[in-house]
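Colleague: here is a sequence together with a model predicted from it:
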Amino acid sequence: MSRHIVKPSKGRLLIAEPSILTDQSFNRTIILLTEHSDDSSVGFIMNRPLHYSLRDLVPDIDCDFTVYHGGPVEQDNLYFIHQVPELLPNSIEVNDGIYWGGNFDCLKELLNTHQIQPNDIRFFLGYSGWGSQQLEDELRTNSWFVSKNKYPNIFNIKDESYWKDQLLEKGGEYQLWANAPSDVQLN
């Protein structure tokens, strides 16, 4: 599958190539890059909801927002991205109104008083990370393709169709893979 390689950067999406369908960690994933430099890259899988709510993991937060699998690194840690920096001090801007982290005590209070809505924030266990040049190597070996985030609100995306929609938009051979069963050996 030949293609023009778009450079990764903060706020862009990594879309798993069909060539990694057997990779259980990243099969059919879409990752929002929250950091990208010569030294490392960090991102969160946007389309892997877990069977946990925030309340299950942090009992003193009265909130049933879904928690997502962010990636295979530090899966015991909770991370979050959001679009309400005016409410959360110490947030780090990723790109285009998307922010990473912030004051957790303040966040707990906002969640307990229902001042943050599910379409404002997403929580993750773990993250996806790459060392120096590792992501570039994976791009060269067709593990990922990079796309701009074209969604007006990335937190509203339907999880089950996210990857398929990206492939259909790319067109060509990708349209065939978009409709392939999740276990291609069953085909």
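Modeller: Happy to help now that I have it.

Colleague: drop to CA atoms for contacts and neighbour counts, all remaining ones
Modeller: Fine.

Colleague: what sits closest to residue 102 if chain neighbours are left out?
Modeller: Spatial nearest neighbour of residue 102, excluding adjacent residues (C-alpha to C-alpha, 6 or more residues apart in numbering): residue 91 at 4.1 Å.

Colleague: how many residues are close by that neighbour?
Modeller: Counted with other C-alpha atoms under 10 Å, the neighbours of residue 91 add up to 19.

Colleague: tell me how far it lies from residue 99.
Modeller: Between residue 91 and residue 99 the computed distance is 6 Å (C-alpha to C-alpha, to the nearest Å).

Colleague: any chance you could map the strands in the chain?
Modeller: Applying DSSP state E to the chain gives strands spanning 13-16, 30-36, 41-45, 49-53, 66-69, 73-82, 92-95, 98-100, 121-130, 144-147.

Colleague: residue 8 contacts residue 35, correct?
Modeller: No: contact criterion C-alpha atoms under 8 Å: residue 8 and residue 35 do not qualify, at 9.6 Å.

Colleague: in this protein, which spans are helices?
Modeller: Here the chain has its helices, by DSSP state H, at 54-57, 104-112, 134-140, 162-170, 173-178.

Colleague: second structure follows, compare the two:
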Amino acid sequence: MDQPLLTGLLLVATPVLEDPNFRRSVVLVVDDNTDEGTVGVIVNRPSETAVSDVLSGWGGFASDPAVMFAGGPVGTEAGLALGVPASSKDAPLGWRPLERLGEESQVSGLGVVDLETPPEVLGGGLEALRVFAGYAGWGTEQLRAEIDEGAWYVLPATDADVFSAEPENLWSRVLRRQGGDLALVSTFPEDPRLN
């Protein structure tokens, strides 16, 4: 049986996921290819380093907070950027949409930004921009095994999740809006031993 592709969806760490790289993380799946594995970025880990300190010319286009985000433990010396075009009619040069089952992501207009494109060419064509240092990666079937083990909730994403001005509280907010049992999970204490 074919598994549905996860591109454009969120992976929200369950409270049982203790790996410090992913504890209480919210990961947007950027590319899910069942033959090659899965790539995502953690969208709730801002750093203290301004985008402008790392990528000349891009700082003025970055969404608040305009800092680099720790996208994951893999390739931390490389940058990956996500953006939403200012116009839904014309895709700006240097931007490509996330694709899910041959269609655009459920996240309205979200795509990958080529940081090699001069910022003066692409930057003004973006409504939102987030830059990540590193990414999260899983080998073929590795992520599905983690989901089956109960390490991740797979949930729909919104633009507000990816470009949140308050990313530190995103884990609780995403769970709370699901209602039911997941809303209850959103109140799970950081350290249950202190409860």
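Modeller: Looks like it arrived, so ask away. Being a predicted model, the structure only gives us computed values, none of them experimental.

Colleague: can you calculate the TM-score here?
Modeller: Here the TM-score for the pair of chains, by TM-score structural alignment, normalised by the length of the first structure, is 0.81; 176 aligned residues with a C-alpha RMSD of 2.6 Å.

Colleague: with mean neighbour count added, can I get the strands of the first structure in a markdown table?
Modeller: Shown next, in a markdown table, are those (neighbours: other C-alpha atoms under 10 Å):
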| stretch | mean neighbour count |
| --- | --- |
| strand 13-16 | 25 |
| strand 30-36 | 23 |
| strand 41-45 | 25 |
| strand 49-53 | 14 |
| strand 66-69 | 22 |
| strand 73-82 | 17 |
| strand 92-95 | 18 |
| strand 98-100 | 21 |
| strand 121-130 | 21 |
| strand 144-147 | 22 |
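
Colleague: okay if I get those strands as a markdown table plus distance to residue 108 of the first structure?
Modeller: A markdown table is the format used below for the strands of the first structure (distance: least, C-alpha to C-alpha, whole Å):
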| stretch | distance to residue 108 of the first structure |
| --- | --- |
| strand 13-16 | 28 |
| strand 30-36 | 22 |
| strand 41-45 | 21 |
| strand 49-53 | 14 |
| strand 66-69 | 15 |
| strand 73-82 | 12 |
| strand 92-95 | 18 |
| strand 98-100 | 15 |
| strand 121-130 | 13 |
| strand 144-147 | 33 |
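
Colleague: and residue 114 of the second structure, what's its match in the first structure?
Modeller: Using TM-score structural alignment, the partner of residue 114 of the second structure in the first structure is residue 102.

Colleague: intersection of neighbour lists for residue 91 and residue 99 of the first structure?
Modeller: Residues within reach of residue 91 of the first structure and of residue 99 at once, by C-alpha atoms under 8 Å, 6 or more residues apart in numbering, are residue 85.

Colleague: just list the residues touching the corresponding residue of the first structure for residue 172 of the second structure, thanks.
Modeller: Aligning on TM-score structural alignment places residue 172 of the second structure opposite residue 164 in the first structure. Listed by C-alpha under 8 Å, 6+ apart, the contact set of residue 164 of the first structure reads 178, 179.

Colleague: tell me the spacing between residue 164 of the first structure and residue 70 of the first structure.
Modeller: With C-alpha to C-alpha as the criterion, residue 164 of the first structure and residue 70 of the first structure are 19 Å apart.

Colleague: ignoring the adjacent residues along the chain, who's closest to the spatially most central residue of the second structure?
Modeller: Nearest to the mean C-alpha position of the second structure, by C-alpha atoms, centre = their mean, lies residue 28 at 3.1 Å. Sequence neighbours aside, residue 10 is the residue nearest to residue 28 of the second structure in space, at 4.7 Å (criterion: C-alpha to C-alpha, 6+ apart).

Colleague: quick one: what's aligned to the one you found in the first structure?
Modeller: Using TM-score structural alignment, residue 10 of the second structure pairs with residue 13 in the first structure.

Colleague: isn't that match right up against residue 31?
Modeller: Yes: here residue 13 of the first structure lies in contact with residue 31, judged by C-alpha under 8 Å, at a distance of 5.4 Å.

Colleague: what do these two both touch?
Modeller: With C-alpha under 8 Å, 6+ apart, residue 13 of the first structure and residue 31 have no common neighbours.

Colleague: what's the distance between the closest residue to residue 8 of the second structure other than its chain neighbours and residue 131 of the second structure?
Modeller: Counting by C-alpha to C-alpha, 6+ apart, residue 105 is the residue found nearest to residue 8 of the second structure once chain neighbours are left out, at 4.9 Å. To residue 131 of the second structure, residue 105 of the second structure is 18 Å away according to C-alpha to C-alpha.

Colleague: same deal with residue 187 of the second structure?
Modeller: Relative to residue 131 of the second structure, and taking C-alpha to C-alpha, residue 187 of the second structure is found at 29 Å.

Colleague: could you do residue 172 of the second structure as well?
Modeller: Noted for residue 172 of the second structure: a distance of 22 Å to residue 131 of the second structure, by C-alpha to C-alpha.

Colleague: do the same with residue 166 of the second structure
Modeller: Here residue 166 of the second structure is placed at a distance of 15 Å from residue 131 of the second structure (C-alpha to C-alpha).
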